[in-house]
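1. Build me a model from this:
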Amino acid sequence: MEYPYFDLKSARELLPWLRQKLTEIKRVKYMAEESLIKGDKSAILQYTIQIDKIVKEITEKGIILRDPDIGLVDFPAVINNRPAYLCWKMGEKDIMYWHYAEEGYRGRKRITGEEEILSLT
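-> Sure thing, here's the model as predicted:
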């Protein structure tokens, strides 16, 4: 799948919507777990379909959902003329980190303003 590139502004604009979607995934996952305990297999299937639909909504915007359990996402970007990601995790107030494409989460660096992030405007 080809992903669009985000600049900091366009990624930040999606955060309120993204918070809502990730919260919804957690809520539906909780309900699925409750149904599992009760042995309600038909409800589990419905909840799985709901979660898949929400994940699809997120990925259709070009956001990469790395870990739905902790709400870890990457926004594809070009930083310092290299493929990179603006990195955000549920609970963080803003997008404050980035990493090059090959580095992954452990390579997260704090956004300092020194980076050259390709602008979409």
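2. drop to CA atoms for contacts and neighbour counts, all remaining ones
-> OK.
3. doesn't Arg66 fall inside a strand?
-> Yes. Looking at Arg66 with DSSP: H, G, I helix; E, B strand; the rest coil, it is inside a strand.
4. To compare against the first, here's the next sequence to fold:
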Amino acid sequence: MDKRYFTIEEANAVVPDLLEIVPKLQILHAKLTKEFPDVRNAWEKARYGGGSMQGADYLAVALMTNRLINELESKGCVIKGIERGLVDFPAMRDGKEVYLCWKNPETEIKYWHDLDTGFAGRQPL
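-> I've put the predicted structure just below:
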């Protein structure tokens, strides 16, 4: 499958979806990491046959998280950090591959960075 490259206009067209989905992902991620201590204990003891009363609830949150991530990735987005709300869009700039960079709650794409510099290398468009 060919890699999709976004124009700034195409990436900006996805921003309303990001503004809706990324905060949901952040809430779900926080739940997975903080609200299921019983699951963490069961996971740590799994080699001894441990289980968890929270397992079904944890699974429901994990599946919803996975569905939202798949929804964004199917659009061509590259999720770089759920906690920080970072999403990149592959693009071409001056003949080289770069990322258009979005951070929650920005309302439009205003930055880009090289593939190997990440968020720290963000530069204004």
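5. TM-score of the superposition?
-> In this superposition the chains share a TM-score of 0.81, using TM-score structural alignment, normalised by the length of structure 1; 111 aligned residues with a CA RMSD of 1.9 Å.
6. For the helix with the most length in structure 1, buried residues please.
-> Ranked by number of residues, the top helix in structure 1 under DSSP state H is helix 15-38. Within helix 15-38 of structure 1, the residues scored as buried using 16 or more other CA atoms under 10 Å are 15, 18, 21-22, 25-26, 28-29, 32-33, 35.
7. Any chance you could list what contacts it?
-> 41, 43-44, 47-48, 50-51, 54, 58, 68-69, 71, 90, 94 (CA atoms under 8 Å, 6 or more residues apart in numbering).
8. for stretch 93-105 of structure 2, same thing?
-> Against stretch 93-105 of structure 2 from outside (CA under 8 Å, 6+ apart): 8, 11, 18-19, 22-23, 84-92, 108-115, 119, 122.
9. any idea what Phe119 of structure 2 aligns with in structure 1?
-> The equivalent of Phe119 of structure 2 in structure 1 is Tyr105 (alignment by TM-score structural alignment).
10. Any idea how many residues pack against Gly71 of structure 1?
-> 20 (other CA atoms under 10 Å).
11. actually Gly95 of structure 2, not the one I wrote
-> 7.
12. Now do the contacts for the match of Phe119 of structure 2.
-> Applying CA under 8 Å, 6+ apart, one finds that Tyr105 of structure 1 lies in contact with 87, 99.
13. ditto for Tyr97 of structure 1
-> By CA under 8 Å, 6+ apart, the neighbours of Tyr97 of structure 1 are 86-88, 108-111.
14. Let's see that with 6 Å instead.
-> 87, 108-111 (CA atoms under 6 Å, 6 or more residues apart in numbering).
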